[in-house]
Structure formats: C-alpha cells, structure tokens
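> what follows is a protein structure lacking sequence information:
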C-alpha cells in the first residue's frame, strides 16, 4: 500500500486527477453493470416463474372446475405454440394418473421421463436437469370435486434464457474495460483542460523577473475557482510591482538627494586639508559643513517619514490640543528664516482652536506648508495666515505674495520631487518632498489640503481640519 502511495505521488497532477476520476467512475460503472445484470437476471427468472405458475394453475383449475371429468387438458391445448415448438420458449407438460402412468403430454416432450418428487412442495418452482438440460419445473395434484384424479408436471427449459444472460454478461465484461479506458482518456483530457490555467500561472511566474514585472496571467473565460486564483495572483503581482517600484524610487530618490550635500561636505573638507588656513577660515568652513550635515539630517528624516507613510507603518495617536498654539510654535521655529528674508507675517482671525487629532503630524504638515511659503516669498514679502470656522471644520489659510504657480502645475504639486523650476525659482533650495509628505500625512489625519495660485501674484494653501466638539 505504501509503495502504491509513493507511486501515486510521483504522478503528474493531471494523471492523478484522471486516475481518481477513472477509479470513481469505474466503481460506479461496475455497480451499474452489476445492478443491471442482477435486474435482468431476476426479471428473466420472474417471467419464467410466472409462466410456470400460470401454466400449472390453468391445468389444475381446468380439472378442478370441469363438471364431469372427461379429460385432463382442454380441447386443442396441445395445438398451442409453446407446446409444439422446441426453439422458442417451449413449455413441457406431462400428466399422470393416480398410479403415475403417463396419460397426456405436450407434443414437444419427446422423451417424457419427468419424475414426481414426493418431497417437493406443490406449486413451487425448482431447478433440475433432464437429459443434461437445466429445467425449471413445478408439480401439482389434479383434484376433481375433492377426488384426486392425477398429477401434472410442467417444465420450462432455461437454455435460451441462460444463453441470453451469458451473452449479456459477456457483453458487459467486454464493454467494461473499454468504458474504463475511455473514461480515463476523457478524464485525463478534461483534467488537462481544467488545469491549463495552472500551467499558464507557472509559465507567467517563470517569466517574471525584477526587470520584467508587467507580466500577468491570462484570465480564464469562465469565472470559476481558477479565475479567482488567477485574478488573486495578478492582484498580488500588482501589489508586489507597486512595492518594488516604490522601493526603487525610494532608493533612487535617496541616492539622488543625498549625493549633493555629501559632495559639498567632501569638497569642503578636501579644501580644508590642502593647506594651512586661518582660524576664521576653519570656523567658516566647519560652520558650512555643519549646515550641510543639518541638511542631511533633515533630508533623512523626511525620507524616513515618507517611507513610513507609504508603508502604512504610521500609527495615529490622537490628543486634544490648540491649533493656535501649534501655529505659533511653528512661527517660532521659522523665525530665523522669516527675519533673514524680512518677511512680514500677518495673522488674521487667529484664536484658540481645539482639535482632536495627531498633534505631531499636524505640526509637520503646518511646518511644511509654512516652509514652502517662506521659500517662495520674495525678500520683504508678506505671508498672511488666517483662520475661520465653517461647518464644524477649521480652515487655516497660508497666503503668500510670491511668484505663484502656473495652473497646469497645480495638480502635480503633491507628487514627490516635483518642483516648479524656472529662472525665478532656480536658486531656491529644496527636495520636492515637503508637500508630498504633507499630503500623505493629511490623508492619515483626515485633513484636507487645497491649493490655489495665480501667476506673479502668489499662492494660497488651505488646511481643513475637523474641529473638536465634546
């Protein structure tokens, strides 16, 4: 048994399916053939029993109901076909008197040597052999008005019926292996067609590499389990492709953005070691290097935050805080840059605003929006920060009087590394990550960022946040 199991496991899946189907259908077919043969055999025997009982009862009833006993058989009885023919369903009859002397017999009974069996019940069919021929026989006493007048023995030859059953058995035995073979062929063909999408899955999986991620499994026409499997794998490949693209993009972005400050730091240090310099020059170069290190640190922090937002690994911890205080703290953090460009900050409608949200991430959003406004506001320009409450939502508006943005670029502002580069913004430093991070964090915080801009007049960024209500 273990050997067969090992052999079965070594077969291909379509052969295993075909064998299972074939075995199941073979068992069912065997049962059907067996039941068919049993039903036919019993039907044939039942017909013989009924014929035998009908024949013997007709003779018994004839003698029993005859007014005056004159004959053992009705007139013209022996002229019936079943009593004269030997080829087709012959019925043999022998009638004896009380002394068991033969007095009547059917014409087809050439050698009337039927024996009365004393131990055999009357009107009960039994099998016996006469001259090497198997017979189904029955016997009964002939009674006339309560007086026994003789005996009747009726016999049917089972030869033709037996031959018919043998032909049927031979036919079934011949058809059975052919049917099993055909079942196996059909089952194997059906199994091959059924698992064809599996081979397509295998072929597609073998074609997929890191440089060829666009291969997909052709979906079957029938929306069955294999369709669901193929679609699920295609969806999985879509997600994997997206993650790999994100990983490549992140790697490319990081290498691209980190290269510039690292090159500056490397170049500055190489300049320092070329020759002896004054103390002031060392301090100046070291200070410049530290600024680049700070730039690197901020850049790495932004990349890490961006990676966490894209991988959905950020957890939002809500707390109740005052948005006015957060805006004030943000202005304090950017006070140096604001004073450096002599930017005028105008606050309109700023009042205590309670929000139940992530204080940390809303602070980052406000920082990135204000940072962009400061970058693109000219020297001696102005930034207006206004706040108002509408429909249980706080609307915080940051409006600068910078160069503005062309309408065709507005939809791309939240894309990573997108920057409007022209002759007026070429010297403005940045990584193109701030608004991308702000948009992603806003989605997590259930906030909304909308931007309106007019070329040469300025840009207006509105941050909409749910208000806190008890």
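That came in fine, so what should we check first? The structure presented is a predicted model; accordingly, all values stated were derived computationally and were not measured. Numbering: from 1, shown residues only.

> going forward, measure contacts and count neighbours with C-alpha atoms only.
Fine.

> in the protein, where's the longest helix?
helix 13-65 (DSSP state H).

> and that one, what other elements does it pack with?
Here helix 13-65 touches strand 133-144, strand 147-157, helix 159-194, going by 3 or more CA pairs under 8 Å, 6 or more residues apart in numbering; DSSP states H and E.

> adding mean neighbour count, write those out as CSV.
Below are those laid out as CSV (neighbours: other CA atoms under 10 Å):
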stretch, mean neighbour count
strand 133-144, 21
strand 147-157, 21
helix 159-194, 15
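
> would you mind giving these as TSV with distance to residue 85 added?
Output for the helices and strands packed on helix 13-65, formatted as TSV (distance: least, CA to CA, whole Å):
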stretch	distance to residue 85
strand 133-144	16
strand 147-157	12
helix 159-194	13
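
> which parts of the stretch 301-450 of the chain are strands?
319-322, 344-348, 354-357, 382-390, 393-400, 448-454 (DSSP state E, counting those that start in this stretch).

> just those strands: most buried one?
When you average the neighbours per residue for each of the strands of the stretch 301-450 of the chain (mean count of other CA atoms under 10 Å), strand 393-400 leads with a mean of 22.

> what residues are up against residue 226?
197-198, 220 (CA atoms under 8 Å, 6 or more residues apart in numbering).

> let me redo that: residue 164
Residue 164 touches nothing, counting by CA under 8 Å, 6+ apart.

> dropping in the other structure now:
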C-alpha cells in the first residue's frame, strides 16, 4: 500500500469515527428533546385536567362543564388523548378525540406511566395524576364509594400521547444523517485522495530522481520542492547527504591513489636495489650494505602498510581502547624523558598552565603514539636549537595538550587539510622532507577514539600549534599494576611521519 493510500485510509477512518460520533450525539439530542416535549405536553394536559376538578373536604368533584378544556379536541395523529376515572377505575369522562379501541391499555385502576403499546400495536406515552381529598379531611370519606352531589374519594387523570409521529421523525432524521454522512465521507475521500497525491508528488519526484541518479556525477541532486515544510527539509537533507557521500568517495579515491603511489615508490626502490646487486657477483661487504638498505626500505614499507590498515578500520572494527585514568601534568614530563636521546631532545620542554593534576581517561600507549607523531612533526619542520613546547592546561570541561614550535607554520589550506591521510604541505615538499603524510591522520584517529578532538593553528613563517583536547575525568585514578601497559583494543603502529 502506498503512502498516499495509508494517509487517506487513516484520515477517512478518523473522519468516519467523527461522523458516527456526531450523528449519534445529534440523534441522542433529538430523542431527548422530542421526548421531553412530549413529557411537557402531557404535564400541561394533566394540569389543565386537574384545573377542571374541584378538590374539597367533601371529596373531589369533576366539573368539566364549568371550565374550558382545550385538550383532546383535535383528532390529529399527534394530539393528546385523556380519560378521567374514579378510584375504582370507572370511566368518568374522556376526550372527544379518544377512540377506546386504540387505547394503550384498559385498567380498572390507575395505569402505569411510561411507554405502552396500544391494542393496534402503536406506541403511546402515558402519564397519570391522582387527585385525592387533602389529608386532614380523608378520615370521614369513604375511599371507594361515590359521595353525595357527584363527589368522589379520588379521581385518576390519564393523558395519552401517540409516539408514532415522533418515532417517524426520528427515523427520518436518522436516514438523513446517514445519507449526509455517507455523501460527506465519499466527497472527503475523493478530495483527500487528490490532495494526498498532490502533496506527496515531490516525494515521488525525489524517488524517481534518486533511481535515475548517477553515482559518479557530483552535480546530481534531488529536486527540492519550495514548500517551506518538512518535504523541503527532507530534500535539502538528502542533498546534503549526497554532498557528503560524494566528498567521501573523492577522499577514498584520493586515499587509494596516494596509497598506491606511496607503496609503489619504496617497493620500486627496494626492487631496484635488488636488481642492481644481482647483475654481477659482489663481495660480501657489498651484499651486506645492500641488504641493510633493503631492510630499511622494507621496514619503511611495513610502517606505511600498518598505518594504512589502522586508518582503514571503521570505528566498529577498531573498537574503543580500554582506557585508564592518568594525570596528564605528570605524564608529559615522564614521556619527554624518552626523547632525551633524540637529536632535538634538548629542545623539548614541558609547561603546565594549571598547578594541580589534570585527570584524563586514555590509553597511555596510544596517547604516547599520538604525541610522538606531533613531536616528530614539530622536529621536522622547525629549525634546530629552537624550543618545542609541550603545554598542558584546562579549559572548562576539557584538558588540553598543545605542541608549539617555531617552524615553517601552516597556511590556511594546511590548517584545514593537515589531518588528511597523505597530505603534505607544499613547504615540506619543496624542502624534500622525509615522510608520507600519515602521522597526523593517525594522531587524529587515536584522539577521536578517546572522545577528544585535535586541531591545528599557525601562520606561515610563525610556527605551528597542534592542540589535543580530551574530556576531563572526574574519577580519581584507580590503582593499576602496570598502568603503562594495559591491553589495547586499537593496535599501535609506528608511523613514518
């Protein structure tokens, strides 16, 4: 079932419920109103009849000749009928329009009030009223014997109202409501179907455009309706997704091309060295020298492959490293001691802008690899004997680790693309610096695994500043037998940049 059909069905079902409820409520109100009118007419008739009787200490006397009775004169089908009986049920008087053969019931005493059926099966509404001598004068009166001068111990007034016309009116009202509701429902179904098709036409157009779209064409976009509603938002969201997918596809293509080039270059050099040494016999020292070169290039090639595998893993495949809580303020100086034997070891300095401990939850080995990549990058692109500062501090709920150098700096393009795999700044290419452009990409992947972020700032000729920001850990560090060597989930690799 199409979306338009489901929407139409839901709307029509709701409309049917509303129409049924409205018709039932209107019918109920009509029944209540019409029956209340009948009840009021019967009460009015009984009041008029009671006014024709005289109630006194000597008994109740029926005197219709002395009063004008305006009830029961018309023989119409919807007119009131009435009878007057004494306490024994004997007929005293009746309305001129009463046909005894059509009376609802003939009782010797007071008939029950309510709905009754006549002898011909027609429905009647019956209401009674009893007129008796007031209580202080009831003792001397015989309850069942007629008194002198036409007086009675009690009179029973009975008024009859035919229900046939009322029920016919209610039946006609029901049929009218049913017909109007059906017509309204059918008209609403036709209009709703048309409106649904027109309203969902942009979705159909977008679906057709998506089916016909060429994945290779970056200019391919879905038509966006200018409706200012959710459909326009949906079209813009899909086009934004297409932009991101095309950009990801281009990045993958660049990554594949760069990876092929970076793998081909050391492999070609390695094979070239082997081919040269195999052209003629050479002394053992020459073989040993060439094998050393081959081993160096093979190690370099292995590092590139491991870095590519690390970057190619998805987050689900790589997993989240099992972290421990460390004090970054104390960890940085200890880590820099491992660089003491480096040619730039004396240029590395640790600074802390906050005196207290800075707790972070990280994997120490992977954090060390990310920081080493930043330090190696700073050593390559800054002059010797210039300081390289590793500064730690706190900003709101984040702990920062910043590596600052006084080297070549970064252009705006370099700041935006510094963490792309295989990206190398033009300055590095001109200076023929060693590397393949994977170190910063690996550092970003590691920092992201800990829920942090990494950024690059700087200007050409004014040095660079790389900042790692990690969420601060509020829990003190737990005791760990060997906190420097927990089992990592993401494999650490040696990165050739």
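Perfect, I can see it now. Note that the coordinates shown come from a computational prediction; the quantities given were computed from them, not determined experimentally.

> closest one to residue 71 of structure 1 among the strands of the stretch 301-450 of structure 1?
Residue 71 of structure 1 sits nearest to strand 448-454 of all the strands of the stretch 301-450 of structure 1, at 118.3 Å, using CA to CA.

> what's the angle from the helix or strand just after that closest one to strand 382-390?
Where DSSP states H and E defines the elements, the next helix or strand beyond strand 448-454 of structure 1 is strand 458-466. Strand 458-466 of structure 1 runs at 30 degrees relative to strand 382-390, counting by axes from the mean of the first three to the mean of the last three CA atoms, to 10 degrees.

> show me the contact partners of strand 458-466 of structure 1.
Against strand 458-466 of structure 1 from outside (CA under 8 Å, 6+ apart): 355-356, 369, 392-405, 446-453.

> which of the contacts of residue 226 of structure 1 are buried?
Among the contacts of residue 226 of structure 1, those buried by neighbour count (16 or more other CA atoms under 10 Å) are 197-198.

> out of the contacts of residue 226 of structure 1, who's nearest residue 16 of structure 1?
For the contacts of residue 226 of structure 1, the nearest to residue 16 of structure 1 is residue 198 (15.0 Å; CA to CA).

> show me what contacts the closest one?
residue 226.

> SS state for it?
At residue 198 of structure 1 the chain is in helix, as set by DSSP: H, G, I helix; E, B strand; the rest coil.

> next one: the one 4 residues further on
Classification of residue 202 of structure 1 into helix, strand or coil gives helix, according to three-state DSSP.

> and it, how many residues sit next to it?
12 (other CA atoms under 10 Å).

> could you do residue 75 of structure 1 as well?
8.

> quick one: it from residue 155 of structure 1, how far?
20 Å (CA to CA, to the nearest Å).

> before we move on, what about residue 115 of structure 1?
11 Å.

> over to residue 463 of structure 1?
109 Å.

> how about residue 300 of structure 1?
In terms of CA to CA, residue 300 of structure 1 sits 109 Å off from residue 155 of structure 1.

> now do residue 137 of structure 1
4 Å.

> so what sits against both of those two?
Common contacts of residue 137 of structure 1 and residue 155 (CA under 8 Å, 6+ apart): residue 52.

> dump the residue contacts of the nearest residue to residue 465 of structure 2 once chain neighbours are set aside.
The spatially closest residue to residue 465 of structure 2, leaving aside those adjacent along the chain, is residue 404, at 4.5 Å (CA to CA, 6 or more residues apart in numbering). Contact analysis of residue 404 of structure 2 by CA under 8 Å, 6+ apart lists 378, 388-391, 463-466.

> could you do residue 330 of structure 1 as well?
363, 366-367.

> and it, how far from residue 74 of structure 1?
129 Å.

> same question for residue 413 of structure 1.
Counting by CA to CA, the gap from residue 413 of structure 1 to residue 74 of structure 1 is 117 Å.

> who's more crowded, these two?
residue 413 (20 against 13).

> ok, the more buried one touching residue 419?
Yes. The pair residue 413 of structure 1 and residue 419 qualifies as a contact (CA atoms under 8 Å) at a distance of 7.3 Å.

> residue 211 of structure 1 and residue 248 of structure 1, how far apart?
11 Å.

> no, scratch that, I was asking about residue 159 of structure 1
Counting by CA to CA - residue 159 of structure 1 and residue 248 of structure 1 are separated by 88 Å.

> go on, residue 213 of structure 1?
On the measure of CA to CA, residue 213 of structure 1 and residue 248 of structure 1 end up 13 Å apart.

> these two: which is more packed in?
Shown here are residue 213 of structure 1 and residue 248; by other CA under 10 Å, residue 213 has more neighbours (17 against 12).

> out of the strands of the stretch 301-450 of structure 1, flag the one nearest residue 257 of structure 1.
That would be strand 448-454 among the strands of the stretch 301-450 of structure 1, by CA to CA, at 25.5 Å.

> tell me how far the closest one is from the chain's mean position?
44 Å (CA atoms, centre = their mean, to the nearest Å).

> then stretch 185-202 of structure 1?
17 Å.

> show me what counts as buried in stretch 25-35 of structure 1.
25-26, 29-30, 33.

> ditto for stretch 28-42 of structure 2
Taking 16+ other CA under 10 Å as the criterion, stretch 28-42 of structure 2 shows 30-31, 34-35, 38-39, 41-42 as buried.

> what about it, how far off from structure 1?
Its aligned residues in structure 1 lie a mean 3.1 Å from stretch 28-42 of structure 2 after superposition (mean CA distance after the TM-score superposition for structure 1).

> settle this for me: residue 320 of structure 1 is touching residue 357, isn't it.
Yes. At 6.6 Å, residue 320 of structure 1 counts as touching residue 357 under the criterion of CA under 8 Å.

> quick check: residue 269 of structure 2 vs residue 294 of structure 2, distance?
Taking CA to CA, one finds residue 269 of structure 2 at 9 Å from residue 294 of structure 2.

> mind checking which of the two has more residues around it?
residue 294 (20 against 15).

> that one matches what in structure 1?
Counting by TM-score structural alignment, residue 294 of structure 2 corresponds to residue 289 in structure 1.

> how about the nearest residue to its match, chain neighbours excluded?
residue 265 is the one closest to residue 289 of structure 1 (CA to CA, 6+ apart), at 5.6 Å.

> buried residues, the helix or strand where residue 293 of structure 2 lies. List them.
Taking DSSP H and E as the definition, one finds residue 293 of structure 2 inside helix 284-312. Residues of helix 284-312 of structure 2 classed as buried by neighbour count (16+ other CA under 10 Å): 290-291, 293-294, 297-298, 300-308, 310-311.
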